[in-house]
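Chemist: I would like the atomic coordinates for the input below:
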Amino acid sequence: MTKSSTSGLTRRALLGAFAATAVVAAPTYSKAAGFLRGGGDIRRIRMYSGRTGERIDMVYWVDGKYIKDAVKEVNHFMRDWRSDQVKDMDLRTIDIMAAAHNMLDVSEPYMLLSGYRSPQTNAMLRRRSRGVAKNSLHMKGQAADLRLSSRSVSQMAKAAISCRAGGVGQYYRSNFVHMDCGVIRSWRG
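Modeler: Below you'll find the model as predicted:
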């Protein structure tokens, strides 16, 4: 996903260097809402996909502004891998994911199980599992299913719930947490 430039330094490499040198204190659970409202100087998202083999480690927000090229890469990364369809992800969901990750104080990237889902993919998954919503927020680019091997479902959910910014589903059997920017609620699947 990195594009070459004539100067030898890409925007992504510059952002990566910035992220590597920035020192940001992880917010506490009580400060999660402040982080989502702009309490941090940078926002960074780290994920990998076992489906595509891709990885992303991206500063996507600096000093109150989203970085357009970084957000575009995050959208591509979170695409429906089955159909290769890309949708603009709701930035509130990305912010919730980043805030929860910071609170967990881990360097391990999230494993992205599902980001955007096309209506066709969602319908196919509904036929296979009763746990897939007919009007899933995944189809609107407003949800992600995530896993960390170093943290439990309970720990991840607690961090996401403390953001008080959307829905959090705990799926213990499948070992993942659903995070979305919809109505504030939580459930066990």
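Chemist: C-alpha from now on. contacts and neighbour counts both.
Modeler: Will do.
Chemist: how about the strands in this structure?
Modeler: With strands called from DSSP state E, the chain shows them at 42-48, 55-62, 65-66, 110-114, 143-147, 167-171, 176-180, 185-188.
Chemist: winner for burial among those strands?
Modeler: Highest mean neighbour count of the strands of the chain: strand 176-180, a mean of 27 (counted as mean count of other Cα atoms under 10 Å).
Chemist: now for it, which elements pack on it?
Modeler: helix 91-104, strand 143-147, helix 153-162, strand 167-171 (3 or more Cα pairs under 8 Å, 6 or more residues apart in numbering; DSSP states H and E).
Chemist: returning to that earlier point: quick one: the strands of the chain as JSON lines, columns for distance to A32 too.
Modeler: Shown next, in JSON lines, are those (distance: least, Cα to Cα, whole Å):
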{"stretch": "strand 42-48", "distance to A32": "13"}
{"stretch": "strand 55-62", "distance to A32": "16"}
{"stretch": "strand 65-66", "distance to A32": "18"}
{"stretch": "strand 110-114", "distance to A32": "18"}
{"stretch": "strand 143-147", "distance to A32": "18"}
{"stretch": "strand 167-171", "distance to A32": "15"}
{"stretch": "strand 176-180", "distance to A32": "15"}
{"stretch": "strand 185-188", "distance to A32": "16"}
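Chemist: before we move on, the earlier item: now the helices and strands packed on strand 176-180 as TSV including distance to N122?
Modeler: Formatted as TSV, the helices and strands packed on strand 176-180 follow (distance: least, Cα to Cα, whole Å):
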stretch	distance to N122
helix 91-104	19
strand 143-147	13
helix 153-162	23
strand 167-171	17
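Chemist: ok, which of those comes nearest L15?
Modeler: helix 91-104 (16.3 Å; Cα to Cα).
Chemist: the closest one packs against which elements?
Modeler: Packing partners of helix 91-104 (3+ Cα pairs under 8 Å, 6+ apart): helix 32-34, strand 42-48, helix 153-162, strand 176-180.
Chemist: next, the structure of the following sequence, for comparison with the previous one:
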Amino acid sequence: MKIDEIKPSRRAILGVFAGLCTVAAAPVYARAPGLLRKAGDTRSISMYSQRTGESIKTIYYADGKYIPEAMSEISYFMRDWRQNEVRSYDPNNIDNLAAVLALMETNEPYMMISGYRTPQTNRMLRGAASNSYHLRAMAADIRLRSRDVRTIQRAALRCNGGGVGYYRRSNFVHIDCGPVRTWNG
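Modeler: Coordinates of the predicted model:
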């Protein structure tokens, strides 16, 4: 077999970039006064859900564009698990989540508490905003094992990429890609 006949799989090629992603992106985000949504040639995200037992670790952006298959996997992972309904998840919020991790200099997976919500699920949840960005697949409620929620909130505020809600009692941070604003829950 000739060398030019060898065609590595897409996953193999992206796997090479996975280890480089956080190393390359972290210094860029650390120097940025706000969120640099288009920083880095390769971006990845890693999350798990204690509610469904599912996890995801994927490169979702490479060579100047979002990877449709990875974005579909993320959308499925972020679905409303109560109604088992999937909506296309906003890539800008995945960029927000990745930027927060880079600012904290970690590639630890997020525990995803809530992603997309159907109107039915949103009405079930006590205290949920009726116009929540969760309804638009533009928000995530998250936490990390290695960081307290105040640290996550501060990193998210530095990104300046959208709304940041701090829920100390419930032990999570809300991050969305809507207008820049902040609140305590």
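Chemist: on that earlier part again, for R128 of the first structure, find the nearest of the strands of the first structure.
Modeler: Proximity to R128 of the first structure (Cα to Cα) singles out strand 110-114 among the strands of the first structure, at 15.3 Å.
Chemist: who touches the closest one?
Modeler: Applying Cα atoms under 8 Å, 6 or more residues apart in numbering, the set of residues contacting strand 110-114 of the first structure from outside is 46-50, 78, 80, 138, 144-148.
Chemist: my guess is E85 of the second structure contacts P119. True?
Modeler: No. E85 of the second structure is beyond contact range of P119, at 11.0 Å (criterion: Cα atoms under 8 Å).
Chemist: about what we covered before: the strands of the first structure: which one's closest to D95 of the first structure?
Modeler: strand 42-48 (7.5 Å).
Chemist: quick one, the closest one and helix 91-104 angle?
Modeler: Computed by axes from the mean of the first three to the mean of the last three Cα atoms, to 10 degrees, the angle separating strand 42-48 of the first structure from helix 91-104 equals 90 degrees.
Chemist: quick one: contacts of strand 42-48 of the first structure?
Modeler: So strand 42-48 of the first structure is contacted by 19, 24, 54-63, 94-95, 97-98, 108-112 (Cα under 8 Å, 6+ apart).
Chemist: coming back round to it: tell me which of the strands of the first structure lies nearest to E73 of the first structure.
Modeler: strand 55-62 (8.3 Å).
Chemist: the contacts of strand 110-114 of the first structure: which two are farthest apart?
Modeler: Going by Cα to Cα, the pair spanning these furthest: D80 and L148, at 20.4 Å.
Chemist: counterpart of S130 of the second structure over in the first structure?
Modeler: Using TM-score structural alignment, the partner of S130 of the second structure in the first structure is K134.
Chemist: contacting residues for that match?
Modeler: Per Cα under 8 Å, 6+ apart, neighbours of K134 of the first structure: 122-123, 126.
Chemist: among those residues, which ones are buried?
Modeler: 122-123 (16 or more other Cα atoms under 10 Å).
Chemist: over in the second structure, see which of the contacts of K134 of the first structure survive.
Modeler: Comparing the contacts of K134 of the first structure with the second structure on both residues aligned by TM-score structural alignment, their matches' Cα atoms under 8 Å, the contacts found in both are 122-123.
Chemist: narrow the contacts of K134 of the first structure to those in helices?
Modeler: Cross-referencing the contacts of K134 of the first structure against helices under DSSP state H gives 122-123, 126.
Chemist: now tabulate those residues in TSV and tack on distance to L15 of the first structure.
Modeler: As requested, those are exported to TSV (distance: Cα to Cα, whole Å):
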residue	distance to L15 of the first structure
N122	34
A123	38
R126	39
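Chemist: between these, which is closest to G166 of the first structure?
Modeler: Nearest to G166 of the first structure among these, with distances taken as Cα to Cα, is N122, at 20.4 Å.
Chemist: would you confirm that that closest one contacts V132?
Modeler: Yes. Here N122 of the first structure lies in contact with V132, judged by Cα under 8 Å, at a distance of 7.4 Å.
Chemist: equivalent range in the second structure for stretch 170-183 of the first structure?
Modeler: Under TM-score structural alignment, the match for stretch 170-183 of the first structure is residues 166-179.
Chemist: give me every residue that touches G162 of the second structure.
Modeler: 175-181.
Chemist: what sits against the residue mapped onto R143 of the second structure from the first structure?
Modeler: Pairing criterion TM-score structural alignment: the partner of R143 of the second structure within the first structure is identified as R147. Each residue near R147 of the first structure by Cα under 8 Å, 6+ apart is listed here: 110-113, 153, 175-177.
Chemist: let's have these in TSV, adding distance to K72 of the first structure.
Modeler: Shown next, in TSV, are these (distance: Cα to Cα, whole Å):
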residue	distance to K72 of the first structure
Y110	18
M111	19
L112	17
L113	19
V153	29
N175	28
F176	25
V177	24
